[in-house]
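*Asks:* next come a sequence and a model predicted from it.
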Amino acid sequence: MNALPFHVVTLTHPGWEEALACAKRLPGDALPELRLDLFPEADPEALVDALRRRCLVTCRRVSEGGRWPDEDPEGRLTHLAKAVKGRPAWLDLEWDLPVPEEIQAARTHVRLLRSIHVPPGVFDLEARLQRLPEGEAFKWVGWADRLEDNARLRPALAWARDRGLALSAFLMGPKGIPSRALQGAWGGAFTYAAPDDGPAAAPGQLPLATLQAWRCARLHPGHGLCGVIGDPVLHSRGPAFHNPRFQRAFKDLLYLPLACGEAGEAVAALEALGVLGLSITAPLKLDLPQALGLEGPLNTLWRRAPGDPWQGANTDAEAFGQALSSLVPGPVLLLGAGGVARTSRASLEAAGRPVLQVSRQRPVTPGEVAAFGPVGLVQATSLGMAPEDPAPFGDLLEAARPSARWAVEWIYKEDTAFALWAREAGLALVEGSALFEAQAEAQSRRFIEGCGGAL
C-alpha cells in the first residue's frame, strides 16, 4: 500500500461527474479525498470503484464542518463500512472512535488516517500525540484566533517528523494559512488543498495550484518566511508576484498572506513565526512600524535573521515618485487620509506640486475644487476594494473634470469606479496595477538581497 501523498485534495464539487473528472486530472502527489457526506445519495462502494481505489474516504460530521448529522453516528459508520468494501487506499476515522469490526477486518488493504477537529480555543495536540490511536497517519485540526497561533504547531510537527510519524497539524481560518502552507517545512507529512475547479472545504483551505506554485511540498526547515500583512490580504497579488522571483533567484524564501489588522498581534506574530520580510498594507502602514520603533508610513520591512533589527522602506513612495515624474505638473486633488494618502502627499510636496487634500474628516466643497483647478487627481482611499464600491467624492470629481489632465488610482484591482470615471473623462490614467508592479519589484530586490536564515 502506498504512503499518503503530500497533497490531499477534497472533492467539493456540486456533482459527482465534476468531482470524478477532477480526481482523474490530479497528479501523482495529490490524493483525492472522497467526502461521502457531500454525496449522500450515491453508493459509497461505487464511488470508490470509480476512483479506482485511489482515494481517502471520509464522512464528515456537521460538528466537524461536514454534512452528516451528528445525531446519526451508526448510519455514518455504516456508510463508511460500505465504502470499505470498495477497498479504498485510505480511510479517515475520527481519533477517539474505536475501529469498527468491518473496518478492522479490512486493515490488510486499507490504511487508517485518524483525525480530530478541536473547537476554537482548544490546543491539545501535544497531549494527543502521547496517546495515539491505531492508525498509519494522523491529522489534528484547530482554529487560528491569532496569527501567532500557527507557531504553536512547529514543535509537535518537528517531533513527529523526527520519529517518522505521518502527521498533519494545521489551523483553520484566514489566520491559519501559514500552518497549511508550511507543513512540509515544519515537519508535516501532508496537507489539504481545495480543487482548482471547486470551492474550499474549510476556511483557509488553499487551491492545489496555489500550493504547487508555492512549491510547498519542497519546503525545508531552512526556508525563510516573508509575507503581506494587513486586513484584508487574501486577495493580494503579492504571493504570485514574489514567490516566482524568489524561485528564480534560488532564494529559500516563501511569501504568504498574513491576515492581521492589529499592530500588537502583528508584532507577536513576526517574532513567533520568525518572519524575515514584510509587505505592509492597510490598516498597519502607520501602526506597525511605530510599534516596532520605526518611523512610518512604511510598506516594506526586512531583516537578515530573526532577532536582527528591522530595516524599512516605502516602496509605494518610490513607485509613485517614478509615475509622477512623467505627469503634467500642476496642482493635485488628493482623495483620502490614510497611510497611502500620506505617502502621496509627501511625494507631491517634495515635487513642488500644490495639494488640496480631501477626506471625510477634511471635507471641501465643489466650489473650492473648481477654484483650485487641479490638473491631477490621486485616488488614495480604500474605495474600490469591493466590486460594488463607488468612485469617491463624485461631486468633487465632476468639479475637477474641466481642469484635470491625469489621474492615479492606488487600488490595483481592474476597473474600479474611479478608474472607469477617469477613462470616461479622457484623463491619462496611472493604474493601480502599474504602481503595484513598480513597488513590488523594489520590495523583491530588498527581500532577496536582505533576508536570510531559517524559519
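*Replies:* Sure thing, it's come through. Numbering: from 1, shown residues only.
*Asks:* going forward, measure contacts between C-alpha atoms and count neighbours the same way
*Replies:* OK.
*Asks:* so what does the longest helix along the chain touch, helix or strand wise?
*Replies:* Ranked by number of residues, the top helix in the chain under DSSP state H is helix 432-450. With contacts defined as 3 or more Cα pairs under 8 Å, 6 or more residues apart in numbering; DSSP states H and E, the packing partners of helix 432-450 are helix 238-248, strand 300-302, helix 315-324.
*Asks:* any chance of the ones you listed in CSV, plus distance to Gly75?
*Replies:* As requested, those are exported to CSV (distance: least, Cα to Cα, whole Å):
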stretch, distance to Gly75
helix 238-248, 43
strand 300-302, 54
helix 315-324, 58
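*Asks:* here comes the other one, which I'd like you to weigh against the first:
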Amino acid sequence: MICVTLGRGRHRTLLEEWGQAAEAGAELVELRIDCLRSEINLKRLLTDRRTPIVFTVRRGADGGLWRGNEEKRLLLLREAIVTGVEYVDLELDIAKSIPRFGKTKRIVSYHNFRETPADLDTIAEQAREANADVVKIATMAKSVADASRILEAAARSSEKVPTVGIAMGPLGVFTRVLGRKFGAPFTFAGFNPERIFAPGMLQFDELRRDYGYERINAQTEVYAVLGDPIAHSLSPAVHNAAFQKLGINAVYVPLLIPNGKLRDSLDLLSWLDIKGMSVTIPHKEAILPMLRQADGAVDRLKACNTVVIKDKVWTGHNTDYHAAMGVLEEAYGGATSDEVSVLMDKQVLILGAGGVARTIAYGLSRRGAGVAITNRDDERAARVAAEVGCRHISWAARASTPCDILINGTPVGMHPNVDESPVPPAAFRAGMVVFDTIYHPENTMFLKLARERECRTISGVDMFVRQAALQFTLFTGKNAPDDLMRQVVARKLGVTRD
C-alpha cells in the first residue's frame, strides 16, 4: 500500500487535498497535523474521514513543523487514538508513555535527518519492544552503504514486525520502492509536487504508475539503472510499464552511484540479487572490469550501457550503438540484402566528441560512411577522430561542411535551454537526414530548423526507445512492447515539459 502524506496550513485546504487524494485512489493518508497553523480542530478533521489515516504530529527535531509544547502534542495523539484513527505515529522516545487503546494501530518511528546510525538493528528492536504494530525507521543516507544498510535492517526487522525502512535523500530513492519486496506494509509518498516532506520522497502517481508499487512482492526480480545524475531518467517508467504489459514480475529502480564508487556500491547491493542493469554516465567504462563476457560493440567501443546477470555471470552489451545504427539505417530503408549497409558512402558530420558521438562515429565508420567530427574543443575532436579512424573539422566550419547526415551529439538544445541549436539555419539543406540524440525535449530547435528546410529528421526519442527495447529483450528474452514504451516517454516528457 502507498501512504500519501498530506500537510497544509489550513484545515479547509487539508480537507480539500485529502478529498483529492481519495479520488485519485489513495487508500491510506498520513495527516501531518503539525503543518496546521491555526488551533487544531480534531472533530472537524476526523468526523468524516475520506480514507483510513495515519495521525502524525511531527516535532521539529524529527523533521516536522510542530510549534506548540510537548504536553499539548501528546494530548493530541491520545485524543486521536480515542477517536479511533486507524494508525497513530509515535516517536520511539515517547511510544511507551502512550498506552495502546481500542483498534488504533501503533507506528513506532525513528527519524534522523542528519545521518544513518550504525545501530539500526538496536533501534528496530527498541521500536518493536514499544508495542509497535509497524516499525518505521527513516534516516539520511550519505552513501549507498547507508541506503543498503537501512533496507537490510528493515528486511530483518520485518521478519518479526512489519517494518518500513527509508533511506532519505537521492541515494536512497530505491529503498522507497523495494521496501515492499522485503516486508514493508506500505511506503510514503507525496501528493502535491510543491510540498516535499522528506528528501527523496516520490509522488503517489509516480510510485503507482511508474513503478507499479502495488505489484511488488517477495518474488519480484530487481533491475536497475546506474548513474550520476539519475533522478530524471525515463528508464524506470519505460521498463516498468513493459514488465507490467507482459505480466513479468519485476521492478526497475534508479540507483544513484557517485563516480568512483561503482564497484564498492554494487558489492554492497549484491544481496538484492539484481538481474540486469542499464549503465549511464559516468559508469560506462568503469563497469568493464566487472564483466565476464561482452559483446563485440562493448569490446570495440570500450563502453557498456547494459549488463545482464545470469547465474552470477555478468555480460555486457552496448544497445546505444545498435540503436543509433538502427535508426539511421531505417531512415534509408534498412540494410541491403547483401548485408552492405545503406549508410555506405554517406557523408556524415557529427557535432560533439563525447561518448554518444564517439559511439555513433565508430558505427558509421564501420559501415563505410565518410565521417567527420567537430567540437568546440578542437583538440578533443582530433583525439576522438583519431581513435575512431575518421577525420575532424574545426567548429567554425560546421555550418559550411556539406554532408548527407548531420548528427547532434552535444547537449545544446536540451531542456531547459530549448531555444538553442548547435548550428545555424544555414547548416541545413533539403533532403539531409538530421538526427538529434537529445530526447528532452523531443522536438528540439535543431530538429525544428531541419524540418523547416525539408530535411528528414530522427529524434532522440527514436534512439532512446530503440535502445530501451533492445535492453528489455536482453533482460527478459521477450520482444519489447515498443509502442507502449514510446507512449510512456511521450507521457513523461509531456508531464515535465514547461
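*Replies:* Great, that's in hand. In this text, all values refer to a predicted model and were calculated from it rather than measured experimentally.
*Asks:* returning to what we had before: tabulate the helices and strands packed on helix 432-450 of the first structure (a markdown table), appending mean neighbour count and distance to Trp95 of the first structure.
*Replies:* Output for these, formatted as a markdown table (neighbours: other Cα atoms under 10 Å; distance: least, Cα to Cα, whole Å):
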| stretch | mean neighbour count | distance to Trp95 of the first structure |
| --- | --- | --- |
| helix 238-248 | 17 | 35 |
| strand 300-302 | 26 | 41 |
| helix 315-324 | 20 | 49 |
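*Asks:* okay, Thr175 of the second structure and Ile309 of the second structure: tell me how far apart.
*Replies:* 21 Å (Cα to Cα, to the nearest Å).
*Asks:* okay, those two: which has more neighbours?
*Replies:* Thr175 (26 against 19; other Cα atoms under 10 Å).
*Asks:* hang on, the more buried one in a helix?
*Replies:* Yes. The assignment for Thr175 of the second structure (DSSP: H, G, I helix; E, B strand; the rest coil) places it in a helix.
*Asks:* what residue in the first structure is paired with it?
*Replies:* Residue pairing (TM-score structural alignment): Thr175 of the second structure is matched to Ser179 of the first structure.
*Asks:* just to check, its match is in contact with Gly173?
*Replies:* No. Look at Ser179 of the first structure against Gly173 with Cα atoms under 8 Å: they stay out of range, at 10.4 Å.
*Asks:* residue closest to the middle of the second structure?
*Replies:* The second structure has Pro254 as the residue nearest its centroid, 4.3 Å off, counting by Cα atoms, centre = their mean.
*Asks:* tell me the SS of that residue?
*Replies:* On the three-state scheme (three-state DSSP), Pro254 of the second structure is labelled strand.
*Asks:* nearest residue to the counterpart of it in the first structure other than its sequence neighbours?
*Replies:* Mapped onto the first structure by TM-score structural alignment, Pro254 of the second structure lines up with Pro257. Leaving aside its sequence neighbours, Pro257 of the first structure sits nearest to Val228 (Cα to Cα, 6 or more residues apart in numbering; 5.1 Å).
*Asks:* any idea whether Gln487 of the second structure is helix, strand or coil?
*Replies:* Classified using three-state DSSP, Gln487 of the second structure is helix.
*Asks:* number of residues surrounding it?
*Replies:* 14.
*Asks:* quick one: map it onto the first structure.
*Replies:* With TM-score structural alignment as the criterion, Gln487 of the second structure matches nothing.
*Asks:* quick one: Phe418 of the first structure and Pro392 touch, right?
*Replies:* Yes. Using Cα under 8 Å, Phe418 of the first structure makes contact with Pro392 at a distance of 7.2 Å.
*Asks:* out of those two, which sits in the busier spot?
*Replies:* Phe418 (24 against 19).
*Asks:* who are the contact partners of Leu47 of the first structure?
*Replies:* With contact set as Cα atoms under 8 Å, 6 or more residues apart in numbering, Leu47 of the first structure has these partners: Ala83.
*Asks:* and it, what pairs with it in the second structure?
*Replies:* In the second structure, Leu47 of the first structure lands on Leu45 (TM-score structural alignment).
*Asks:* how near is that match to Leu262 of the second structure?
*Replies:* Distance, Leu45 of the second structure to Leu262 of the second structure, by Cα to Cα: 48 Å.
*Asks:* could you do Leu178 of the second structure as well?
*Replies:* 20 Å.
*Asks:* and those two? which has more neighbours close in?
*Replies:* Ranked by neighbour count (other Cα under 10 Å), Leu178 of the second structure and Leu262 place Leu178 first, with 26 against 20.
*Asks:* distance check, the residue lying farthest from the centre of the first structure against Arg345 of the first structure.
*Replies:* Here the centre of the first structure is the reference, and by Cα atoms, centre = their mean the most remote residue is Ala371, at 45.4 Å. With distances taken as Cα to Cα, Ala371 of the first structure is found 20 Å from Arg345 of the first structure.
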